[in-house]
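> Kindly generate the corresponding structure for this input.
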Amino acid sequence: MKQIRVADKQSPLYADFEQLYRISFPIFEQRTEEQQLLAFSSPFYHLVAYVEDGTFVGFIAYWEFTHYLYIEHFAIHTDLRGKGYGSVVLKALQDSCDKRLLLEIDPVTDDVSAKRLHFYELNGFSANPYPHIHPPYREGFHGHDLVVLTTKGKITQDEYMQFARDLKEIVMCF
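Coordinates of the predicted model:
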């Protein structure tokens, strides 16, 4: 599978990314187009599309910090879900660096959220015990409870607090 960096709106795979992004996340978890374009200007931000045999498979958007990578958004094309592509993408990201991966998921409340947690656990992630509210991306919405997952075991309280600061002071400012 081929990895292609999407660096701006003019990138050939931007439209594929945007279409999958809009259908994969609720509106309150989506950046506006202006916020997305601003994120591209950050040296911390990376958006990588995955293509196999000319077919857009999915994307992963992450922020690279000193000790970890924060996966902000990750989605596999709806027609390709359940076929192992998600695991391949996560493994490729894990193999590309020595840093811990960190992401957030909805709390387990139903079969879908339980399956999502199970998927991440199979891919080396552990749930952390810290209460976590992700700030809203858009006006008119409130922050929402999420569970922080990490590779390389659970994080300490200090590591969680560093992530919370990075999220508030860097990620959400772009």
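> Could you use CA atoms for every contact and neighbour count after this?
Will do.
> Quick one: neighbours of the closest residue to T151 other than its chain neighbours, just the number.
Leaving aside its sequence neighbours, T151 sits nearest to F125 (C-alpha to C-alpha, 6 or more residues apart in numbering; 4.5 Å). Each residue near F125 was counted by other C-alpha atoms under 10 Å, and the total is 22.
> Spit out the contact partners of F125.
For F125, the contact set (C-alpha atoms under 8 Å, 6 or more residues apart in numbering) comprises 149-153.
> how does it look with 7 Å?
Neighbour list for F125: 149-151 [criterion: C-alpha atoms under 7 Å, 6 or more residues apart in numbering].
> Among those, name the ones in strands.
Taking DSSP state E as the definition of strands, the contacts of F125 contribute 149-150.
> Sort out which of the contacts of F125 are buried, if you could.
By neighbour count, with 16 or more other C-alpha atoms under 10 Å, the contacts of F125 hold 149-151 as buried.
> Distance of the residue located most distally from the centre of the chain relative to M1?
Within the chain, the residue lying farthest from the chain centre (C-alpha atoms, centre = their mean) is D53, at 24.0 Å. According to C-alpha to C-alpha, to the nearest Å, D53 stands 8 Å off from M1.
> Also F44?
24 Å.
> which other residues reach the helix or strand containing L101?
L101 belongs to strand 100-105 when assigned by DSSP states H and E. For strand 100-105, the surrounding residues in contact (C-alpha under 7 Å, 6+ apart) are 67-72, 146-152.
> One more, please, to line up against the first structure:
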Amino acid sequence: MVNLIRITEPTDIRLQKLLSLYEEAFPEEERRNAKQLKRLISEKPEMYFNAIETNGVLSGLFIYWDMRDFYYLEHLAVFTPMRNLKIGQQVLDYIAEHLDGMRLLEVEPTTDEMTTRRVNYYRRNGYEILDKTYMQPSYDEDIEVGNLWIMGNRKSGRLQEFIERIKQVVYRENR
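Predicted structure coming up:
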């Protein structure tokens, strides 16, 4: 059974292990530095940094933002020894049940087997590609890192407004 435990203090004993996973799982341009992340954990109530525990064992991390009109799913990672235990699937099932409304996430375009598998994984979990023109901003500078796709659990006439809010709140305001 998967349990999400919100980390609200940068001194939480689980955080150091989770930061190591975060740095291992995401390339530098797709993540914040540890100092930024610790500051956001303390100062930004709209950001949810969650430890994932499976049967009482620390198994991963899940970061999302409550943007009031929608949720932005920023990072999901599972420790290597815990992979293939359907932990990510259980997290997606949990949020489908508990985060009512629109949920958006970024995904790399399908260019190889791994990126194709990832997009298909989200499709199997009720997400669809909503925008293929999205340019991800940098976490540190006013530059665009690269093209990603936006996937979501439903269509919205407000998608471009939501994308601009992600860029503003997640990337620009919280450096």
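> Quick TM-score on the pair, please.
Here the TM-score for the pair of chains, by TM-score structural alignment, normalised by the length of structure 1, is 0.90; 171 aligned residues with a C-alpha RMSD of 1.7 Å.
> Show me what the residue farthest from the centre of structure 1 aligns to in structure 2.
Mapped onto structure 2 by TM-score structural alignment, D53 of structure 1 lines up with N55.
> what's the next secondary structure element after the strand holding L101 of structure 1?
Where DSSP H and E defines the elements, the next helix or strand beyond strand 100-105 of structure 1 is helix 111-122.
> Could you find the closest non-adjacent residue to Y45 of structure 1?
Using C-alpha to C-alpha, 6+ apart, the closest residue to Y45 of structure 1 is W63 (4.6 Å).
> Now which residue in structure 2 aligns to that neighbour?
Using TM-score structural alignment, W63 of structure 1 pairs with W65 in structure 2.
> now its match: how far from T111 of structure 2?
For W65 of structure 2, the distance to T111 of structure 2 equals 28 Å [C-alpha to C-alpha].
> same thing with D140 of structure 2?
Using C-alpha to C-alpha, D140 of structure 2 is found at 26 Å from T111 of structure 2.
> Please identify which of these two sits among more neighbours.
Shown here are D140 of structure 2 and T111; by other C-alpha under 10 Å, D140 has more neighbours (15 against 8).
> So that one, which state does it fall into?
Put simply, D140 of structure 2 is coil when judged by DSSP: H, G, I helix; E, B strand; the rest coil.
> Please say which position in structure 1 it maps to.
D140 of structure 2 maps onto R138 in structure 1 when the alignment is built from TM-score structural alignment.
> ok, its match - contacts?
Contacts of R138 of structure 1 by C-alpha under 7 Å, 6+ apart are F28.
> Kindly recompute the last result at 10 Å.
27-32, 35 (C-alpha atoms under 10 Å, 6 or more residues apart in numbering).
> So which of those residues are in helices?
Taking DSSP state H as the definition of helices, the contacts of R138 of structure 1 contribute Q35.
> Rebuild the contacts of R138 of structure 1 as CSV, extending it with neighbour count and distance to F119 of structure 1.
As requested, these are exported to CSV (neighbours: other C-alpha atoms under 10 Å; distance: C-alpha to C-alpha, whole Å):
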residue, neighbour count, distance to F119 of structure 1
I27, 15, 23
F28, 17, 23
E29, 20, 20
Q30, 18, 22
R31, 20, 25
T32, 13, 28
Q35, 15, 29
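> which of the contacts of R138 of structure 1 show up in structure 2 as well?
Compared against structure 2 with both residues aligned by TM-score structural alignment, their matches' C-alpha atoms under 10 Å, those retain 28, 30-32, 35.
> coming back round to it: tell me which of the contacts of F125 of structure 1 persist in structure 2.
Here is what carries over to structure 2 from the contacts of F125 of structure 1, by both residues aligned by TM-score structural alignment, their matches' C-alpha atoms under 7 Å: 149-151.
> Helices of structure 1, residue ranges please.
14-24, 33-40, 85-95, 111-122, 157-169.
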